[in-house]
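S.K.: I need the structure of the sequence given here:
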Amino acid sequence: MDHSASPSAPLRRTRRIVLATPVVLGAAAAAFLAQRPLRHHGGGWHAWAGTFNGVVFDTVAALPLSVLVVWALARRRQVAGAAAAWAWRRSAAEVGIVHGTVPWVWMIMLPGAGAGVAPRRVSLVPLRDLLAVLAGSPVTATVQIVGNLLVFAALGFCAPLRFAALGSVPRVLALAAGCSVLVETAQYVLWLDRVSSVDDVLLNTAGAGLAALASRRWWGAAADAPSDRSGPAPVPGG
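M.R.: Predicted coordinates:
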């Protein structure tokens, strides 16, 4: 009997708890910091869905629900015969794409104060807006650059894990660039009082590419066989 394998399950559970604790604490801190300014908006749906802080709070608050959805999808796949690691990886990738992308897109699609009134603005000269941002406040520059890098970062990280056909950095870059162009075009068409800038497309695409490189070690698992169960034994003489 192999006694060395017995502590593996408790050890894995302990490791998950240790890894999950800072995530939960960080989420709680982000939710607390995000909800404080909402008190000055008088409540209502606009405070929770029409402001940056509201979207951040909603995103963090929805994290337990997203984890539950991952668990439900993974369990369903395992019941259908999929390997546990494959089921959890694919389910986490699907939910991660949605949970990590929709809030960012929602925030950058929020209308400005002059929506429908201020002239539409387009910037098609590469790096001009970026250099202007870097010349201003370091805090503002950091927030804008990091924010743009994160818009499609979850997509770049998770898409190759979910879709084996996207297991290539150029393909991820093309996907992110296409999504970013659609968002910038929507900002212009919907007259949201935002600048449709080529620099935003460049930063969004770069963020997705960097995130894709971070998940590259797991790409091969996206094409793994989905089942741990062996087929029926062959019938002798059949």
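S.K.: please count neighbours and contacts with C-alpha atoms only from this point.
M.R.: OK.
S.K.: just the helices in the chain please.
M.R.: Along the chain, the stretches classed as helices by DSSP state H are 8-35, 44-49, 52-61, 63-79, 84-108, 128-134, 138-150, 153-162, 169-189, 198-214.
S.K.: these: which one's closest to Ala115?
M.R.: With C-alpha to C-alpha, the closest approach to Ala115 among the helices of the chain belongs to helix 169-189: 10.0 Å.
S.K.: pull out the buried residues from that closest one.
M.R.: By neighbour count on 16 or more other C-alpha atoms under 10 Å, the buried set for helix 169-189 is 169, 172-177, 179-181, 183-184, 187-188.
S.K.: so how far is Leu182 from Tyr188?
M.R.: Computed with C-alpha to C-alpha, to the nearest Å, the distance linking Tyr188 and Leu182 is 10 Å.
S.K.: which one of the helices of the chain has the most crowded surroundings?
M.R.: Highest mean neighbour count among those (mean count of other C-alpha atoms under 10 Å): helix 153-162, with a mean of 26.
S.K.: helices or strands next to it in the packing?
M.R.: Counting contacts by 3 or more C-alpha pairs under 8 Å, 6 or more residues apart in numbering; DSSP states H and E, helix 153-162 packs against helix 84-108, helix 169-189, helix 198-214.
S.K.: one more, so I can put them side by side:
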Amino acid sequence: MGEAMLNSWHAWFGTFTGVAALTLLSLPVAAVTAAVLGWRRKAAGTASPWRLSFADVGMVHGTVPWVWMVLLPGEHPGVERGPLNLVPLRDLLEMDTGQVVGNLFIFAALGFFAPQRFAALASLPRVLALAGGWSALLEITQYLWLDRVSSVDDVLLNAAGAGLAALASRRWWRRPAELHEDTAVICRAG
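M.R.: Down below sits the predicted model:
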């Protein structure tokens, strides 16, 4: 019984398919969470309560599962180190379409929603730096502890995906004036 439970937990939390299924199954919870946050913010008088709430939930729900998948260990985690490639564009030529698309999506939700949520991130260079920094951290973690392939091309694709998603959401980016409105509401409420 214990082994069957362990295997079922692993199937859900330790495989790409399981994490993808959990992500889809949790969509209703994410939608309800965003709605509740929106109503609470609206009642508090926050400017753009719905946009902020959906941006908060969208960043988390759209990024955490991808990062989780990236952090799944290889065959010999902690014992062996996976391959490392620091030469730009070398791995890209050998990647299949699924790998390229997957790498573009890892920080796409972050790139799409972060500029909507935080005025300080409402610029393409800042989104690229944020995604590139997080991606580099993931690649270092994969190399040092997870026995997974680590490549500078993954960092480039992750950042590019975030940048493209940010451009797709540009019309909804927060402006510095909106940030001051939120601060004024918080000051009046406090």
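S.K.: could you get me the TM-score between them?
M.R.: Remark: TM-score between the superposed chains equals 0.87 [TM-score structural alignment, normalised by the length of structure 2]; 178 aligned residues with a C-alpha RMSD of 2.0 Å.
S.K.: Gly220 of structure 1 is nearest to which of the helices of structure 1?
M.R.: Nearest to Gly220 of structure 1 among the helices of structure 1 is helix 153-162; the distance by C-alpha to C-alpha comes to 8.1 Å.
S.K.: now that closest one: which residue numbers in structure 2?
M.R.: Mapped onto structure 2 using TM-score structural alignment, helix 153-162 of structure 1 spans residues 108-117.
S.K.: just give me the mean distance for that stretch relative to structure 1.
M.R.: Compared with structure 1 after fitting, stretch 108-117 of structure 2 deviates on average by 0.3 Å (mean C-alpha distance after the TM-score superposition for structure 1).
S.K.: how far does that stretch sit from its chain's centre?
M.R.: In terms of C-alpha atoms, centre = their mean, to the nearest Å, the centre of stretch 108-117 of structure 2 is set 9 Å apart from its chain centre.
S.K.: check stretch 142-157 of structure 2 too.
M.R.: Taking C-alpha atoms, centre = their mean, the mean C-alpha location of stretch 142-157 of structure 2 is offset from the chain mean by 16 Å.
S.K.: what's the span of that stretch from first residue to last?
M.R.: This stretch, stretch 142-157 of structure 2, spans 16 Å end to end (C-alpha to C-alpha).
S.K.: residue closest to the middle of structure 1?
M.R.: By C-alpha atoms, centre = their mean, the mean C-alpha position of structure 1 lies nearest to Gly100, the distance being 2.3 Å.
S.K.: that one: what's it in contact with?
M.R.: Residues near Gly100 of structure 1 by C-alpha atoms under 8 Å, 6 or more residues apart in numbering: 152-155.
S.K.: that one pairs with which position in structure 2?
M.R.: Following TM-score structural alignment, the counterpart assigned to Gly100 of structure 1 within structure 2 is Gly62.
S.K.: what separates its match from Leu25 of structure 2, distance-wise?
M.R.: Separation of Gly62 of structure 2 from Leu25 of structure 2 (C-alpha to C-alpha): 13 Å.
S.K.: and if you look at Leu156 of structure 2?
M.R.: Going from Leu156 of structure 2 to Leu25 of structure 2 by C-alpha to C-alpha gives 30 Å.
S.K.: again, but for Arg175 of structure 2
M.R.: Arg175 of structure 2 is 34 Å from Leu25 of structure 2, where distance means C-alpha to C-alpha.
S.K.: do the same with Ala11 of structure 2
M.R.: Ala11 of structure 2 sits 15 Å away from Leu25 of structure 2, going by C-alpha to C-alpha.
S.K.: same question for Leu104 of structure 2.
M.R.: According to C-alpha to C-alpha, Leu104 of structure 2 stands 22 Å off from Leu25 of structure 2.
S.K.: mind listing what the corresponding residue of structure 2 for Ala212 of structure 1 touches?
M.R.: Taking TM-score structural alignment, the alignment pairs Ala212 of structure 1 with Ala166 from structure 2. Residues counted as contacts of Ala166 of structure 2 (C-alpha under 8 Å, 6+ apart) are 108, 111-113, 115, 124, 127.
S.K.: now do Ser227 of structure 1
M.R.: Contact partners of Ser227 of structure 1, counting by C-alpha under 8 Å, 6+ apart, are 81-83.
S.K.: residues contacting Leu134 of structure 1?
M.R.: Leu134 of structure 1 touches Ala141, counting by C-alpha under 8 Å, 6+ apart.
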